[in-house]
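[1] Just the structure for this:
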Amino acid sequence: MTEGPAALDLKGVRIVPGLLDPTAQAALLKELRALVAAAPLVTHSTPRGKPLSVRMTAAGRFGWVSDRKGYRYADRHPSGREWPPIPQPLLDLWALLVPGARAPECCLVNFYGEGARMGLHQDRDEADLTQPVVSLSLGDDGLFRVGGTVRGGPTRSCWLRSGDAAVLEGPARLAFHGVDRIRFGSSTLLRDGGRINLTLRVVT
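    Here you go, the predicted model:
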């Protein structure tokens, strides 16, 4: 981890540029490859049956899943396997960024291929909404957009680059947010391109 530039404020969401240097990013990517080998990426669908453009897996006590039954946390991968543990570097990052928070129980791993996006949404499937959500970007740049806590109204955007972190906490914990697009091929971290977004959160 590096000190990097000063944190930025994006409608209450704390953006921490350059938190992980290239060496730390490469080391974390190696751990993520082992994680995905244990819990392969899955293409979930909305309750209406539309496939999501982002492929997902998770680590920790819980993972997030979505299908005809709805959006929810589950204690096992769709294959029936237990989720692998959250890698220690991510636990260290959580402790650094939100030292007063409870330990994270889930790390979502979202992979954005070329053309993938994530519409504006709130993270509100968790039981304790006083606890923060910490997000880390790896790979290609992603255009991150943040709105208010009510759908509609003005939004602001910034490009998140490999090694950048974002923290949703306090009044911004329930801010609508999403990724409009990625700048495919903008990073050399992933051999075939794409973006990985890791989000740590407390579920219970």
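[2] switch to C-alpha atoms for all contacts and neighbour counts from now on
    Will do.
[3] Just to check, residue 123 is in contact with residue 174?
    Yes: at 6.3 Å, residue 123 and residue 174 qualify as touching, with contact defined as CA atoms under 8 Å.
[4] With neighbour numbers in mind, choose between these two.
    Neighbour totals were compared for residue 123 and residue 174, and residue 174 leads with 21 against 15 (other CA atoms under 10 Å).
[5] residue contacts, that one?
    122, 123, 124, 129, 148, 149, 168 (CA atoms under 8 Å, 6 or more residues apart in numbering).
[6] Would you check that residue 9 makes contact with residue 15?
    Yes: counting by CA under 8 Å, residue 15 is a contact partner of residue 9 at 6.1 Å.
[7] Who has more neighbours out of those two?
    residue 15 (21 against 12).
[8] gap between the closest residue to that one other than its chain neighbours and residue 69?
    Leaving aside its sequence neighbours, residue 15 sits nearest to residue 166 (CA to CA, 6 or more residues apart in numbering; 4.4 Å). As judged by CA to CA, to the nearest Å, residue 166 and residue 69 stand 30 Å apart.
[9] to compare against the first, here's another:
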Amino acid sequence: MDPFSPPEGFRLLPGLLDAAAQRRMAAGILALLDDAPLYHATMPKTGKAMSVAMSNAGRLGWYSDREQGYRYIERHPFTGRPWPAIPEAVLDVWRDVAGYDPAPECCLINLYRDTAKMGLHQDRDEADFSAPVVSISLGDEALFRLGGTTRRDPTRSFRLASGDVLVLGGAARLAFHGIDRVLPGTSRLVPGGGRINLTLRRVTRP
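    Below you'll find the predicted structure:
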């Protein structure tokens, strides 16, 4: 018997975005990266660079470095410019699926290429966990791993395709999750290949 049971509040919405919506959203995100170029955040204490390239949109952006660790900042760490606004099409997804009125303050942009992956972690750098985390997949498929609220809980891998939307709310808001690997060549959406993941978060209390 499979011991895994998804935490309450986990929702996977396959194919929520059709092909045309995916193309428009990806083009908008790639254009935004001209103002907020990708970077590789580093791990606290060790300073090891993460394999995933990142940027942000919104009032706040997620960042990490050796000296100060995980946190949200108001400006791009290398250009010093404010983060660009979250595209309206991305906000529409939040309004459709979040069930939470205040708008997200951060859209973390992760670009996975080649062997990039993300280890199991919780999203807990925010002040209020009552807002869900909404994740949008664009480009190559990926193996997404979901666990429970402790590292000891069983996990299961789910295949995420371009256009899929995932919601972590309720008990699942603090579920451990990560990306085991990306499946190269499963999409032509992202120039040069790879997967773009957009993670929408409310950071402060309304």
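[10] just to revisit the earlier point, show me what the residue nearest to residue 15 of structure 1 lines up with in structure 2.
    Taking TM-score structural alignment, the alignment pairs residue 166 of structure 1 with residue 166 from structure 2.
[11] Distance from the chain centre to the helix or strand containing its match, please.
    Element membership of residue 166 of structure 2, judged by DSSP states H and E, is strand 165-168. Averaging C-alpha coordinates over strand 165-168 of structure 2 and over its chain gives two centres that are 10 Å apart (CA atoms, centre = their mean, to the nearest Å).
[12] quick revisit: mind listing what the match of residue 166 of structure 1 touches?
    Residue 166 of structure 2 touches 10, 11, 12, 13, 134, 135, 136, counting by CA under 8 Å, 6+ apart.
[13] what's the mean deviation for the strand holding residue 166 of structure 2 versus structure 1?
    Its matched residues in structure 1 lie on average 0.3 Å from strand 165-168 of structure 2 after superposition (mean CA distance after the TM-score superposition for structure 1).
[14] tally of neighbours for residue 46 of structure 2?
    Neighbour tally, residue 46 of structure 2, other CA under 10 Å: 10.
[15] Likewise for residue 18 of structure 1?
    21.
[16] That one is in contact with residue 160, isn't it?
    No: between residue 18 of structure 1 and residue 160 there is no contact under CA under 8 Å: 9.5 Å.
[17] Structure 1: strands as residue ranges?
    8-10, 13-16, 55-60, 63-67, 70-74, 106-112, 118-121, 133-139, 141-146, 156-160, 165-168, 177-183, 195-201 (DSSP state E).
[18] how distant is stretch 41-56 of structure 1 from the center of its chain?
    The answer for stretch 41-56 of structure 1 is 15 Å, by CA atoms, centre = their mean.
[19] quick one: buried residues of that stretch?
    The neighbour-count check on stretch 41-56 of structure 1 (16 or more other CA atoms under 10 Å) flags 41, 42, 43, 44, 45, 52, 53, 54, 55, 56 as buried.
[20] again with stretch 91-102 of structure 1
    93, 94, 97, 98.
[21] That stretch: end-to-end distance?
    Note: stretch 91-102 of structure 1 ends 11 Å apart using CA to CA.
[22] Straight-line length of stretch 81-94 of structure 2, end to end?
    25 Å.
[23] meant to ask about stretch 154-162 of structure 2
    Stretch 154-162 of structure 2: ends 26 Å apart by CA to CA.
[24] And the contacts of that stretch?
    With CA under 8 Å, 6+ apart, stretch 154-162 of structure 2 has contacts from 3-4, 14-15, 22, 137-148, 187.
[25] give the contact list for residue 124 of structure 2.
    Per CA under 8 Å, 6+ apart, neighbours of residue 124 of structure 2: residue 174.
[26] Kindly recompute the last result at 10 Å.
    Applying CA atoms under 10 Å, 6 or more residues apart in numbering to residue 124 of structure 2 gives the contacts 70, 71, 173, 174, 175, 203.
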